[in-house]
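A.B. asks: pasted the sequence and its predicted model underneath.
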Amino acid sequence: MAAGTQQQKQGIFAAHQIAALARDGAILPLTPFAADQIQPASLDLRLGRRAWRMRASFLPGGKSLGDAIKRHALHEINLSAGAVLETNCVYLAELSESLALPKDISAAANPKSSTGRIDVFTRVIADRARGFDTIEPGYSGPLYAEISPRTFPILARENSRLSQIRFRRGNTKLDGAGHAALHAREKLVSNANPDFAGGIPVSIDLSGFEGGLVGYRAKRHTGLIDVDRTASCDAADFWEPIFSRGGGELVLDPGEFYILASKEAVRVPPDHAAEMTPFDPLVGEFRVHYAGFFDPGFGAEEAGGAGARAVLEVRSHDVPFILQDGQAVGWLVYERMMETPHNLYGARLGSNYQAQGLKLSKHFRTPR
């Protein structure tokens, strides 16, 4: 693609355009990308060799992250051979990818789906940043990941991938009318009359899946999860299944972590991407979905994903809270792609969560 042509387009960068950004020097990896590192509309970020156990979470707020590490780090950790990151601790890790973005390109980061589903709170920080997970247009410098396992201790190492980043040019998000028009064309969710005020509403399913299963609650004091190993853990050692009792309600215990699923089947058409955002915070003291990126093709029939649900990571804060079947818990906000990816999210890419119902992270063997 000629540079002049690309500059006239606005939208989320597709995989082949992310590769072009790297070739042009806007993304600077320490080592060449892994074969599956570029996703249809995002780039997986790899942990670097060094991490630090921090005294507390922080934002640099216009100051150098290097200076902040010197002031607030308790000790340095070498990730080259792997290291255990303990629960309720805050770590800062350098990332293998740095940026030298053009002035008209910005970026946003998010935990990967597998990261959110094991309750690892992860945020990307740019040098001198005043906000998490937000990379300003024209940013040039290193990237770091703040990592805080909440429920399970994890084993991570250099090149582990906990976060992902999207690149965009221009105003890419749809407004209410844009969501309504796209839903009329594509039927983004399976419910009949969605409200488009903040995107596409997503509600909770407590009616029960196969066998009456409605979700999972994380156990405490479990073993270790190696973030790079698939199907390495027995789900029964880490999760307590929750079954419907016919009332359509679930009491969330404060501080506990739950995996639930949306009532709606969700579709992301090939020429759009989506992100889960919190519903109105006034509806209750709970947080839904740490990992919010949905790639083009998620839930799309042409990519083998018909009927895919949004899996929701849920935590109640401060007080017990009663969730009700069908209660709205989040918005799916859609954004225009600059170009349609050559490969969509799905089986062809080995995507872990296409056509999912209620599904734990890839680290767990499927409960029987």
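C.D. replies: Arrived safely, thanks for sending.
A.B. asks: alpha carbons only for contacts and neighbour counts from here, please
C.D. replies: Noted.
A.B. asks: quick check: longest helix of this protein.
C.D. replies: helix 176-186 (DSSP state H).
A.B. asks: contacts for it?
C.D. replies: Here helix 176-186 makes contact (Cα atoms under 8 Å, 6 or more residues apart in numbering) with Leu188, Val189, Phe196, Ala197, Gly198, Gly199, Ile200, Arg267, Pro269, Tyr334.
A.B. asks: can you tell me how far the spatially most central residue of the chain is from Ser64?
C.D. replies: Closest to where the C-alpha atoms of the chain average out (Cα atoms, centre = their mean) is Ala291, at 2.5 Å. Using Cα to Cα, to the nearest Å, we find Ala291 at a distance of 27 Å from Ser64.
A.B. asks: go on, Ser190?
C.D. replies: 47 Å.
A.B. asks: adding another structure so you can compare the two:
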Amino acid sequence: MVEQHRAGILPAQAIAALAENGGISTRRPLDDDQIQPASLDLRLGRHAWRIRASFLPGAGNTVKDRLSELALHKLDLSDGAVLETGGVYLVPLFERLRLPADVSATTNPKSSTGRLDVFTRVIADGARAFDAIPMGYEGPLYLEIAPRTFPILVRAGSRLSQVRFRRGISRLSDLELLNLQQEQRLVDSDAPDVAAGGIAMGVDLAGEAWDGLLGFRAKKHTGVVDLDKRAGLDVEDFWEPLRARGRTSLVLDPDAFYILASREAVHVPPDQAAEMVPFDPLVGEFRVHYAGFFDPGFGHAAAGGSGARAVLEVRSREVPFILEHGQTVGRLVYERMAERPTYLYGSDLGSNYQGQGLKLSKHFRPFAPGL
């Protein structure tokens, strides 16, 4: 009898089974906390290449073959190396895949990576798109890294991205979203805007929840951020706090990087996963870059949360743009899990962003808005 599998995002226990059965292989044993409730953290290998430009290998080509054309120089990550702003780097990952014929994978930056404006994308051999790994793929994975605002210190084993595995169609329809909103209140809104498979999310520029603090604007020409060191940096060495001062709008400076928060608190039930996706780019001259993925249990009361804001990583395009309080900046898409994870985000995992409000990455010390 053929074993039947439920469609959906694979949970932690299925990811562990995939690794045990050879679907995930590594050059270094998996770390104890590497498997998350619905995703697997990916680790940098021992070397990085500074490359001339971003690229996709295309059908029938390997990343290694293209490297010979594009590599400028090689860096040893064994004891750590600084990746400079404005550079593009390519790093082989410790993890390699041999996916079943009915399983695909999607990758995205980890939350802390996005909050530092570090642009990352995973590339697979033969890829025609970034961050998308087709069903049945067998081969290595590489991470493209482009620090945009701060120089970063990384080393072999550093985790900048994560992968989630999917079987079949998992995204909820508009009707399913509306029903789930009524049953479990996915966002704290009595009349959410549900369309195109997602719930609209607005930006909070009232400043009421954080003693008048609206967000943070990144400073230029700062020191280095060590990606493996927590709570070691002073916020105001890297960020300019933005305060309301009686206004509920913000003028985005061209090419500046901002950390803001969603107006709505988010709840991800244990049998669902969620992702923030961009809103229609025609609504304004700005871009919201989302690390994007919310594990099951994010903002869930039983896992130590009672709703949590989504952190927004915002950059204006080539002209200044006024962002207004409540303006829609993205949509929250929910996907069903193939089965409930054995543990949830925030449940004894040392999760950094459970119950978060307006929060910078884990690398910075706590900031007191009133000071």
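C.D. replies: Yes, it's here. Predicted model, so just to flag it, every value in this text is computed and none were measured.
A.B. asks: using JSON lines, lay out the contacts of helix 176-186 of the first structure together with neighbour count, distance to Leu43 of the first structure and secondary structure.
C.D. replies: Output for the contacts of helix 176-186 of the first structure, formatted as JSON lines (neighbours: other Cα atoms under 10 Å; distance: Cα to Cα, whole Å; DSSP: H, G, I helix; E, B strand; the rest coil):
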{"residue": "Leu188", "neighbour count": "23", "distance to Leu43 of the first structure": "24", "secondary structure": "coil"}
{"residue": "Val189", "neighbour count": "23", "distance to Leu43 of the first structure": "26", "secondary structure": "strand"}
{"residue": "Phe196", "neighbour count": "19", "distance to Leu43 of the first structure": "29", "secondary structure": "coil"}
{"residue": "Ala197", "neighbour count": "13", "distance to Leu43 of the first structure": "29", "secondary structure": "coil"}
{"residue": "Gly198", "neighbour count": "18", "distance to Leu43 of the first structure": "26", "secondary structure": "coil"}
{"residue": "Gly199", "neighbour count": "25", "distance to Leu43 of the first structure": "24", "secondary structure": "coil"}
{"residue": "Ile200", "neighbour count": "22", "distance to Leu43 of the first structure": "25", "secondary structure": "strand"}
{"residue": "Arg267", "neighbour count": "28", "distance to Leu43 of the first structure": "21", "secondary structure": "coil"}
{"residue": "Pro269", "neighbour count": "28", "distance to Leu43 of the first structure": "19", "secondary structure": "coil"}
{"residue": "Tyr334", "neighbour count": "24", "distance to Leu43 of the first structure": "18", "secondary structure": "strand"}
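A.B. asks: wait, which of those is closest to Pro137 of the first structure?
C.D. replies: Tyr334 (20.6 Å; Cα to Cα).
A.B. asks: the closest residue to that closest one other than its chain neighbours and Ser64 of the first structure, how far apart?
C.D. replies: For Tyr334 of the first structure, ignoring the flanking residues on the chain, the nearest one in space by Cα to Cα, 6 or more residues apart in numbering is Ala274 at 4.2 Å. Ala274 of the first structure is 32 Å from Ser64 of the first structure, where distance means Cα to Cα.
A.B. asks: quick one: contacts for the nearest residue to Asp255 of the second structure once chain neighbours are set aside?
C.D. replies: The shortest distance from Asp255 of the second structure to any non-neighbouring residue, by Cα to Cα, 6+ apart, is to Ser316 (5.7 Å). Contact partners of Ser316 of the second structure, counting by Cα under 8 Å, 6+ apart, are Leu252, Asp253, Pro254, Asp255, Ala256, Phe257, Glu285, Phe286, Arg287.
A.B. asks: give the aligned equivalent of Val90 of the first structure in the second structure.
C.D. replies: By TM-score structural alignment, Val90 of the first structure lines up with Val88 in the second structure.
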